[in-house]
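S.K.: Quick one, what's the 3D model for this:
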Amino acid sequence: FISYSRKDVDFAEKLEKALENYKPPKGLYVPHRNLDVFRDVTDMTGVEYFHAIEEHLSNSAKLILICSPNARHSKSVNDEIRRFVKLHGAENIIPILLAGIPNNETYPGQSAQKAFPEALCEVMKMPLATSYRNFNPKKDKIDKGKFEVAWHNVLANLYNLGRDVVEQREKKRQQRLRKRRTALLIIVPNLALILIFISIGIYEGVKSGRMLNVEAYHNAELAEEFTQREYQAFSDFS
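M.R.: Reported below is the predicted structural model:
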């Protein structure tokens, strides 16, 4: 379950897609399938919102909380945190720091920059959040580049594994992919050459066949002329 402020929707969308497309590498000993991710995209309120969200929260093993000053002041985000904690406990919340400053690190006069919602601070004295600060939705990728470590941290929390375990398995997967690409770079050109040689061979064979056919036809004509001459000579003789 991804809990976020609608003002942070660009990041939430990218995170959702990255999670849905992720498939664990071999060796992690977790279900080898895509994650089921829920992100509320409606603007429901009241009883309708309560019942709809309750079902999704109860079916979610983890709550990914996108923290920012926007989220801190979001009533729905605070509500989702409190309800999730009642169902699954605070230990299953995965905070992501998107913008702002951790509450315990702010100075007087920086209250507007506090990123952690009050509901989170009620159940965690000093939340430890994975940092995605300065993430640019138009340029940056959730799972690569300068945020690759943060991505591995999110996965480790989702699967209850150490980040080093996730990093090692991902590194091995990347090595396997590089080997496959290298093999393809070698195989494809060779296959192309083989196909070219086969095509040339077929062409030459057809060409030779045509030449043989022409020669055979010419020989047949000569034989026919010879036969006719012999027959005529025999007729004249008789």
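
S.K.: make it CA atoms for all contacts and neighbour counts henceforth
M.R.: OK.

S.K.: Scan this protein for its longest helix.
M.R.: If each helix of the chain is counted by residues according to DSSP state H, the longest one is helix 163-237.

S.K.: So which elements touch that one?
M.R.: Using 3 or more Cα pairs under 8 Å, 6 or more residues apart in numbering; DSSP states H and E as the contact test, the elements touching helix 163-237 are helix 148-159.

S.K.: List the buried residues in the helix it packs on.
M.R.: Neighbour-count burial for helix 148-159, counted by 16 or more other Cα atoms under 10 Å, picks out 149-159.

S.K.: Tell me if Ile66 really is in a helix.
M.R.: No. Inclusion of Ile66 in a helix is not indicated when DSSP: H, G, I helix; E, B strand; the rest coil is applied; the result is strand.

S.K.: Pretty sure it sits against Ile93.
M.R.: No. Taking Cα atoms under 8 Å as the definition, Ile66 is not a contact partner of Ile93, at 10.4 Å.

S.K.: more crowded one of these two?
M.R.: Between Ile66 and Ile93, counting by other Cα atoms under 10 Å, Ile66 is the more crowded of the two (31 against 23).

S.K.: and the gap between Ile93 and Asp10?
M.R.: Ile93 is 21 Å from Asp10, where distance means Cα to Cα, to the nearest Å.

S.K.: sorry, that was for Glu225
M.R.: Between Glu225 and Asp10 the distance, using Cα to Cα, works out to 89 Å.

S.K.: swap in Thr227?
M.R.: Using Cα to Cα, one obtains 91 Å as the distance from Thr227 to Asp10.

S.K.: Return the set of buried residues in stretch 167-181.
M.R.: Those would be 167, 169-170, 173, for stretch 167-181 by 16+ other Cα under 10 Å.

S.K.: export those residues to JSON lines and tack on distance to Glu16?
M.R.: Compiled in JSON lines, the buried residues of stretch 167-181 are given as follows (distance: Cα to Cα, whole Å):
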{"residue": "Glu167", "distance to Glu16": "20"}
{"residue": "Arg169", "distance to Glu16": "22"}
{"residue": "Glu170", "distance to Glu16": "20"}
{"residue": "Arg173", "distance to Glu16": "22"}
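
S.K.: Next, the structure of the following sequence, for comparison with the previous one:
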Amino acid sequence: MSDRSRIEWTEATWNPVTGCDRVSAGCDNCYALALAKRLKAMGTEKYQQDGDPRTSGPGFAVTIHPGSLDQPRRWRTPRTVFVNSMSDLFHAKVPTSFVRDVFDVMADTPQHTYQVLTKRPLRAARIADQLRWPPNVWLGVSIEHMDVARRADHLRQIPAIVRFLSCEPLLGPLDELDLTEMDWVIAGGESGVNYRPVDIRWVRGIRDACVIAGVPFFFKQWGGRSPKSLGRHLDGETWDQMPSQ
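M.R.: Okay, the predicted model is just below:
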């Protein structure tokens, strides 16, 4: 797989861990789960272990890849890197020692900016004091509905220089979301055959809250059968704001 990414808010992906398990409604139509099934059928080495069919699927067992750790060291030009686009670094099945190895690589390659996104910030908070937190590591949590807004509370306990929220796939209004100590918010609709449509009022609510709070806002997509099918303009504008750090 190429490290270059088509995700609008990053430039590259790095997957020293692959595989995951569903933990909330935002996982129901997981793009990574569907992609892992295809990659297994293609014979891709990283995706040959099957996860629990109740929460995971073919090719999607949580698997660490020590051989991938040095990949960022080989990149000649600086880039913004989404860490574990095909997993969750803070999954309980990822040994703390390996999480530390990943953080050490990020600390040792300050020319890159790393974006780590998790649905498991409680574990991240519990082991935060065992990790190096260099200024080039951003940490975000997924919040698709107010039911999981507590993830932001755990994020606030972690000493990342940039903390961000990914409200994608957005499944409901987030009018009560607390943006205190948040440096960036991404929002977007779901894509895929079984996508759940996003209400424009939900997106406007997040954008307006960000404007009031002075938090950069990035609107990724409306979603649809394909990620690009419904575009990404909101009220006639493209919202591409990024953290100033």
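
S.K.: Drop the TM-score for these two in here.
M.R.: The TM-score (TM-score structural alignment, normalised by the length of the first structure) is 0.34; 125 aligned residues with a Cα RMSD of 5.2 Å.

S.K.: With distance to Lys86 of the first structure added, can I get the buried residues of helix 148-159 of the first structure in JSON lines?
M.R.: Putting the buried residues of helix 148-159 of the first structure into JSON lines (distance: Cα to Cα, whole Å) gives the following:
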{"residue": "Val149", "distance to Lys86 of the first structure": "30"}
{"residue": "Ala150", "distance to Lys86 of the first structure": "27"}
{"residue": "Trp151", "distance to Lys86 of the first structure": "27"}
{"residue": "His152", "distance to Lys86 of the first structure": "27"}
{"residue": "Asn153", "distance to Lys86 of the first structure": "25"}
{"residue": "Val154", "distance to Lys86 of the first structure": "22"}
{"residue": "Leu155", "distance to Lys86 of the first structure": "23"}
{"residue": "Ala156", "distance to Lys86 of the first structure": "23"}
{"residue": "Asn157", "distance to Lys86 of the first structure": "19"}
{"residue": "Leu158", "distance to Lys86 of the first structure": "19"}
{"residue": "Tyr159", "distance to Lys86 of the first structure": "21"}
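
S.K.: Going by distance to His51 of the first structure, which of the residues you listed wins?
M.R.: Nearest to His51 of the first structure among those: Leu158, at 25.2 Å, using Cα to Cα.

S.K.: thinking Thr113 of the second structure is in contact with Val137, fair?
M.R.: Yes. Judged on Cα under 8 Å, Thr113 of the second structure makes contact with Val137 at a distance of 6.2 Å.

S.K.: What is the burial count for Ala187 of the second structure?
M.R.: Neighbouring residues of Ala187 of the second structure were enumerated by other Cα under 10 Å; the total is 24.

S.K.: how far away is it from Asp153 of the second structure?
M.R.: If you measure Ala187 of the second structure against Asp153 of the second structure using Cα to Cα, the figure is 18 Å.

S.K.: for Ile186 of the second structure, same thing?
M.R.: Relative to Asp153 of the second structure, Ile186 of the second structure is positioned 17 Å away (criterion: Cα to Cα).

S.K.: Give me the more crowded residue out of the two.
M.R.: Counted by other Cα under 10 Å, Ile186 of the second structure and Asp153 do not tie: Ile186 has more neighbours, with 25 against 15.

S.K.: The strand or helix carrying the more buried one - contacts with which helices or strands?
M.R.: Using DSSP states H and E, Ile186 of the second structure sits within strand 184-187. Contact here means 3+ Cα pairs under 8 Å, 6+ apart; on that basis strand 184-187 of the second structure packs against strand 162-167, helix 200-213, strand 217-219.

S.K.: Tell me which of those approaches Ile64 of the second structure most closely.
M.R.: Taking Cα to Cα as the criterion, strand 162-167 is the member of those that comes nearest to Ile64 of the second structure, at 24.1 Å.

S.K.: any idea of the angle the closest one forms with helix 200-213?
M.R.: Going by axes from the mean of the first three to the mean of the last three Cα atoms, to 10 degrees, strand 162-167 of the second structure is angled at 160 degrees with respect to helix 200-213.

S.K.: what helix or strand does Asp153 of the second structure sit in?
M.R.: Taking DSSP H and E as the criterion, Asp153 of the second structure maps to helix 150-155.

S.K.: Can you point out the buried residues in that helix?
M.R.: Residues of helix 150-155 of the second structure classed as buried by neighbour count (16+ other Cα under 10 Å): 151-152, 154-155.

S.K.: from those, which is closest to Leu39 of the second structure?
M.R.: Nearest to Leu39 of the second structure among the buried residues of helix 150-155 of the second structure, counting by Cα to Cα, is Arg151 at 30.6 Å.

S.K.: quick one: the closest one and Leu122 touch, right?
M.R.: Yes. The pair Arg151 of the second structure and Leu122 qualifies as a contact (Cα under 8 Å) at a distance of 7.4 Å.

S.K.: dump the residue contacts of Arg178 of the first structure.
M.R.: Taking Cα atoms under 8 Å, 6 or more residues apart in numbering as the contact definition, Arg178 of the first structure lies against nothing.

S.K.: brain fart, Gly46 of the first structure
M.R.: With contacts defined as Cα under 8 Å, 6+ apart, Gly46 of the first structure is in contact with no residue.
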